[in-house]
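A.B. asks: this one's sequence-less:
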């Protein structure tokens, strides 16, 4: 039996469809994160991007997100290893580190909802959207005790 593509191909060799399939749909990338200027520590919040659909756990305008949200980050094979805030569960990070995907990942389970059923996604955990946080201090009230 052939090995799955994420076990045999480096990120840079993946097709566009394979690259997109690696995303587990957790939505963690769409949460605001605060970085401590002194320590570099990342603090996760439960504040979602204005384009995030909290019920579907998806971007409502994925194709145009980079134009509509100036601080949205496009993940690439070149930058996934350098982005400190990528969650420990992120498939791009796992593959870049030479690790396998967890059993709940949709590519492994064969079901898109497995990420939500495993409690890995942010579905049901968004407490605000960025447009509701007009001052930087407003995000502080939504800091999570740990990475979601």
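C.D. replies: That came in fine, so what should we check first? These numbers come from a predicted model, not from an experiment.

A.B. asks: CA atoms for contacts and neighbours, from now on please.
C.D. replies: Noted.

A.B. asks: Could you measure from the spatially most central residue of the chain over to residue 3?
C.D. replies: Geometric centre of the chain, nearest residue: residue 29, 3.1 Å, by CA atoms, centre = their mean. Distance, residue 29 to residue 3, using CA to CA, to the nearest Å: 28 Å.

A.B. asks: one more structure, for comparison:
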């Protein structure tokens, strides 16, 4: 059992694996395909999800084997510095890294994994599977960043 307030006094590097995993709000935004402008480095989100993302739970359907099944899937803890440039502003990892508090809809605050969905933060009902999308450029959206 972890201290329910661990995130208030620990930085990301100090967190145990269990605490790190509990910090994920389950929004699924990190599993959306993103495009990067080669000239400017600007990141563009799409509404196209990785083939392993369960679009209802907004969790990876094969989390422990994801980096073997999806070549460009990152292990966020190991590659956080790279990921911070594209994690949404609502992401708990980004918030904690920036010394900010979690939002009230975060499951660690609300005590309910559904609040991220009820608050309209997750990809539930807004994303599609990659098998349904042809050209990623046709699926660029701004909601993952702005909400």
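C.D. replies: All right, it came through fine. Because the structure is a prediction, the values reported are computed rather than measured.

A.B. asks: In terms of helices and strands, where is the residue lying farthest from the centre of the second structure?
C.D. replies: For the second structure, the residue at maximal distance from the C-alpha centroid (CA atoms, centre = their mean) is residue 39, at 25.1 Å. Take DSSP states H and E as the rule and residue 39 of the second structure turns out to sit in neither a helix nor a strand.

A.B. asks: ok, now how distant is it from residue 68 of the second structure?
C.D. replies: Taking CA to CA as the measure, residue 39 of the second structure falls 30 Å from residue 68 of the second structure.

A.B. asks: on that earlier part again, who's in contact with the residue nearest to the centre of the first structure?
C.D. replies: Residue 29 of the first structure makes contact with 86-87, according to CA atoms under 8 Å, 6 or more residues apart in numbering.

A.B. asks: and it, which of the three is it?
C.D. replies: Here residue 29 of the first structure is helix, with the state taken from DSSP: H, G, I helix; E, B strand; the rest coil.

A.B. asks: What about the nearest residue to residue 26 of the first structure once chain neighbours are set aside, how many residues nearby?
C.D. replies: Nearest non-adjacent residue to residue 26 of the first structure, counting by CA to CA, 6 or more residues apart in numbering: residue 121, 3.9 Å away. Neighbours of residue 121 of the first structure under the rule other CA atoms under 10 Å: 20.

A.B. asks: ditto for residue 61 of the first structure
C.D. replies: For residue 61 of the first structure, using other CA under 10 Å, the count is 12.

A.B. asks: on average, how far is the lengthiest strand in the second structure from the matching bit in the first structure?
C.D. replies: Using DSSP state E to define each element, the second structure has its longest strand at strand 43-49. Relative to the matching residues in the first structure, strand 43-49 of the second structure has an average distance of 0.5 Å after the fit, by mean CA distance after the TM-score superposition for the first structure.
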